[in-house]
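Q: Have a look; sequence and predicted model below, questions after that.
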Amino acid sequence: MTNDSLLLAQPFTLKSGMIIKNRLIKAALSEALGNAEGGPSPALIKLYRTWAQSDIGVLITGNVMIDRDALGEPGNVIIEDERHLVFLKEWATMAKSSGSQVWMQINHPGKQALRGLNKETVSPSAVPFSPKMQALFATPRELTHVEIEDIIQRFATTAAIAQKAGFSGIQLHGAHGYLISQFLSPHHNRRNDQWGGNPENRRRFVLEIYKSVRAKVGAAFPIAIKLNSADFQRGGFTEEESLATIQALDEAGIDLIEISGGTYEKPVMMQSSHTKVSTASREAYFLDFAKKVRQLSTVPLMVTGGFRSLNGIESALKAGDLDFAGLGRIFAIEPLAAKRLINGLETQNQVKPLTTGIKFIDDLGSLEVTWYTRQMHRIGHGIKPIPDEHGLKSFLLDIKDKGLGILKNRQLRAS
């Protein structure tokens, strides 16, 4: 294929007027490269400077947390105020240095944070994790109305600082079992006040966040959201509720929706080895759901998960069921993969299922995050990634790193 004939190489204009130079977006990946104070480290900035050379349309950052008392993992960047503004500006500048847009993903983990990382965890309701996860995740405390209102404003504050720092847009993380996802789910949200009790009330939290962010950043600044097609969990967020949420967000003015699915308790977004044969053959995991969205809404859509080839991406785009293909893990082992795809070439590496050889560990799905995080750390420190690094080695080293990170965070809280 030639560059001229590829739909993925063509620009796309959002309703805000922003022109995205092609249809490839780097989906958020957990970099865990914040410094001890929660600012972006030199390695994080170098990582994005490297990715910028790939000529991709948009780089979406990994989780940036809105509250230093509510981290998702050690190494999160935290934005509560402007104390790191100089370094945030450098991060944005380096990410945009070759013409890509850079959107900051902002998030609150809710209950989904490892035991000991934060003083406590919170959620819409005090619902514990499944028995096999309770050793890792504590039962959360139910949020008060005042705390919910504060969190909504924190999202808006972080978004406004991202805009001031030069980021091109923001993405709300409303998927994968984090706080917005918890509010949307009848399993996690068992409230009977204005924030729960029926689908309309469960949607109120994300819609209020959107309205507060939009009021801070104005109409021309893109606001996207990552949203589950479903939680794939008994009693959880269903496809029907997701479609209704997408319609509500579209009516409110959202600029782009990224479709994903699953939670830490049901990590379908991380377990490529469990994909149906029919889904694997056409590559994109959530394409059937994207088709359903297209019947109800014209909101720009990004589908992430499962793409393995140039033909798979191009076919999905030409079918008209999505506007952007989201790629993630390939950039942790081949930082300039987008440049090859845009020029009609296959990537030099392939994302493959990972294993430690220990079924219990593999079933948790966390290896699919931690292994790629280690490769990104290598790129950020100027070292080539290791595409064939053994999964068990990566898992054991990650346990050590997370343990040290939790210990450091406890020491910071105590100081």
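A: Received the coordinates, thanks.

Q: use CA for all of it now, contacts and neighbours both
A: Noted.

Q: Now do the helices in the stretch 201-350 of the chain.
A: Applying DSSP state H, counting those that start in this stretch to the stretch 201-350 of the chain gives helices spanning 239-252, 277-282, 287-296, 310-318, 330-333, 337-342.

Q: Comparing those, which comes out most buried?
A: helix 330-333 (a mean of 24; mean count of other C-alpha atoms under 10 Å).

Q: now the helices of the stretch 201-350 of the chain as a markdown table including distance to Lys26?
A: Shown next, in a markdown table, are these (distance: least, C-alpha to C-alpha, whole Å):
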| stretch | distance to Lys26 |
| --- | --- |
| helix 239-252 | 22 |
| helix 277-282 | 20 |
| helix 287-296 | 18 |
| helix 310-318 | 13 |
| helix 330-333 | 8 |
| helix 337-342 | 9 |
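
Q: Identify whichever of those lies nearest to Gly382.
A: In terms of C-alpha to C-alpha, the element of the helices of the stretch 201-350 of the chain nearest to Gly382 is helix 330-333, at 12.8 Å.

Q: what about the helices of the stretch 201-350 of the chain, which gets the closest to Leu404?
A: Closest of those to Leu404 is helix 330-333, at 23.1 Å (criterion: C-alpha to C-alpha).

Q: dropping in the other structure now:
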Amino acid sequence: MLISQETGLPCGLRLPNRLVKAAMAESMAPAPTHEPNDKMLVAYKEWAEGGWGMLLTGNVQVSETYLGGPLDVLSSKAASSDVQRIWKEWASTCQENGTPAVVQLNHPGRQSPLGAGQRGFFTKNLAPSAVKLNFGNSILAGVASSLLFGTPKAMTEEDISLVIDQFVAGAKQSFQAGFKGVELHGAHGYLLAQFLSPKTNLRTDDFGGSPAKRAEIVLRIIHQVRQATSKGFCIGIKLNSVDASSSDSMADTMEQIGLIVEAGIDFLEISGGTYEDPKMAQQKEPEIVTSTKEIKQTTLQRESFFLSFAQTIRANFPKVVLIVSGGFRTRLGMEAALQSGGCDLIGIARPATVLPKLPKEIILNEDIKDEDARVSLKPVRLPKLYGYLNWLLPVKSMGAGYTSVYYAGQIQRMGDGLKPLDTRL
């Protein structure tokens, strides 16, 4: 099986197999320090024993002023000896069985909610341009957007320079702790995604006005992270898929990806969705592949939410290492995706919270038949209160937000030494 084979990244990092524990918010790092703690070590030890090819951490925020959530881990440019120690323990725990671990670095930009981060009530979020989040057409949805996020401040060049420095500092801290690399979060509507998109980047300076200029902040971060770490330190990026409404939007994205690949990226992960349109947290389970006979391309793409876009990237950039995350539930589907050439690595999120040892126990377990090597999850039931609130306040991301909280709760159970709830169908 391709899925069980070792593979390598351009930086020289070797992965023991093709299964990647995708990034998920742990929500386990409270204020004021927002540092990884013993509970996180317990949770990551479970994954470290699971036989994964690579572990991606949840969001590590690079700015203490703007967090994506009130319990996010925060990187620190001037970390104390105690913080350096716990980071080294985190890296060591993740990798104690030979699985390389990579830190996902992020800045939420306009998606930093009220109360997340060390900023005053009247301090505006940052974004490339002053484009407000749109949760829906109702008056109440507009009020919710205004109260929770507000209209962001268009960043100055000084603001941009500071953010670049913060990403580099986060990468340097990860490198010194012993992690094997970092993944820049350029998806899900966060700050780097805001720069890449013409919908949220209306600038006409060096950081906007063309596809190449919208990618400039990402390119500078990649180059400076490489200079601050080493040639063997992995640098990846997570990007959104494109539901191209026109050939121009697809062409623009391919131009940006070409520049990112040329900058020396080691892998590119494909996901999708934003706070406004949360595809990454959709509830519907994918259509799963159930037989090795005549696996249809349409069925394969319905199991993997974003494989079609990845195949477009592959056609344009045949050598880039691609991770596709979202929807994979079966060994057959994963193997078929790899054999199609659409991706090199399989990212798995929600099933990894239910079965942290999924690779060892099921997917790579040769004692389990192909048709039985699968994990389908029951949809998360929204509490009645959420249903009522969603009727009263039709906000598109409300159900997706609850789903994310639910799976973060499974990680927290792991951190408490408990087994995750088995929600398999």
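A: Everything's here; your move. Predicted model only: the values in this text are computed from it and were never measured.

Q: Superposing both, give me the TM-score.
A: The TM-score (TM-score structural alignment, normalised by the length of the first structure) is 0.87; 382 aligned residues with a C-alpha RMSD of 2.3 Å.

Q: Trace Lys213 of the second structure over to the first structure, please.
A: The criterion is TM-score structural alignment: under it, Lys213 of the second structure has Asn201 as its aligned partner in the first structure.

Q: Quick check: that match touching Asn189?
A: No: Asn201 of the first structure is not in contact with Asn189 according to C-alpha atoms under 8 Å; the separation is 10.1 Å.

Q: who has more neighbours, the two?
A: Using other C-alpha atoms under 10 Å, the more surrounded residue of Asn201 of the first structure and Asn189 is Asn189, with 23 against 17.

Q: On the three-state scheme, that one is what?
A: Applying DSSP: H, G, I helix; E, B strand; the rest coil to Asn189 of the first structure yields a three-state assignment of coil.

Q: Return the residues in contact with the counterpart of it in the second structure.
A: Aligning on TM-score structural alignment places Asn189 of the first structure opposite Asn201 in the second structure. By C-alpha atoms under 8 Å, 6 or more residues apart in numbering, the contact set of Asn201 of the second structure is 128-129, 194-195, 208-209, 214.

Q: And the furthest pair within the residues you listed?
A: Using C-alpha to C-alpha, the contacts of Asn201 of the second structure span at most 13.2 Å, a distance reached by Gln194 and Gly209.

Q: More neighbours: which of these two?
A: For Gln194 of the second structure and Gly209, the more surrounded residue by other C-alpha under 10 Å is Gln194, and the numbers stand at 25 against 14.

Q: and the more buried one, that one's in a helix?
A: Yes: using three-state DSSP, the secondary structure at Gln194 of the second structure is a helix.

Q: if I look at the closest residue to Ser260 of the first structure other than its chain neighbours, how far off is Ile180 of the first structure?
A: Among residues not flanking Ser260 of the first structure along the chain, Asn228 sits closest, at 4.8 Å (C-alpha to C-alpha, 6 or more residues apart in numbering). Asn228 of the first structure sits 10 Å away from Ile180 of the first structure, going by C-alpha to C-alpha, to the nearest Å.

Q: list the residues that contact both of the two?
A: Gly174.

Q: can you give me the strands for the stretch 51-200 of the first structure?
A: Ranges of strands in the stretch 51-200 of the first structure, per DSSP state E, counting those that start in this stretch, are 58-60, 64-65, 77-78, 101-107, 122-123, 141-142, 169-174.

Q: got the contact list for Tyr66 of the second structure?
A: 107-109, 112, 116-119, 125.

Q: which residue in the first structure lines up with it?
A: Using TM-score structural alignment, Tyr66 of the second structure lines up with Ala70 in the first structure.

Q: same deal with Gly273 of the second structure?
A: Gly273 of the second structure maps onto Gly262 in the first structure, with residues paired by TM-score structural alignment.

Q: Tell me who's in contact with its match.
A: By C-alpha under 8 Å, 6+ apart, Gly262 of the first structure lies in contact with 175-177, 228, 230-233, 268-269.
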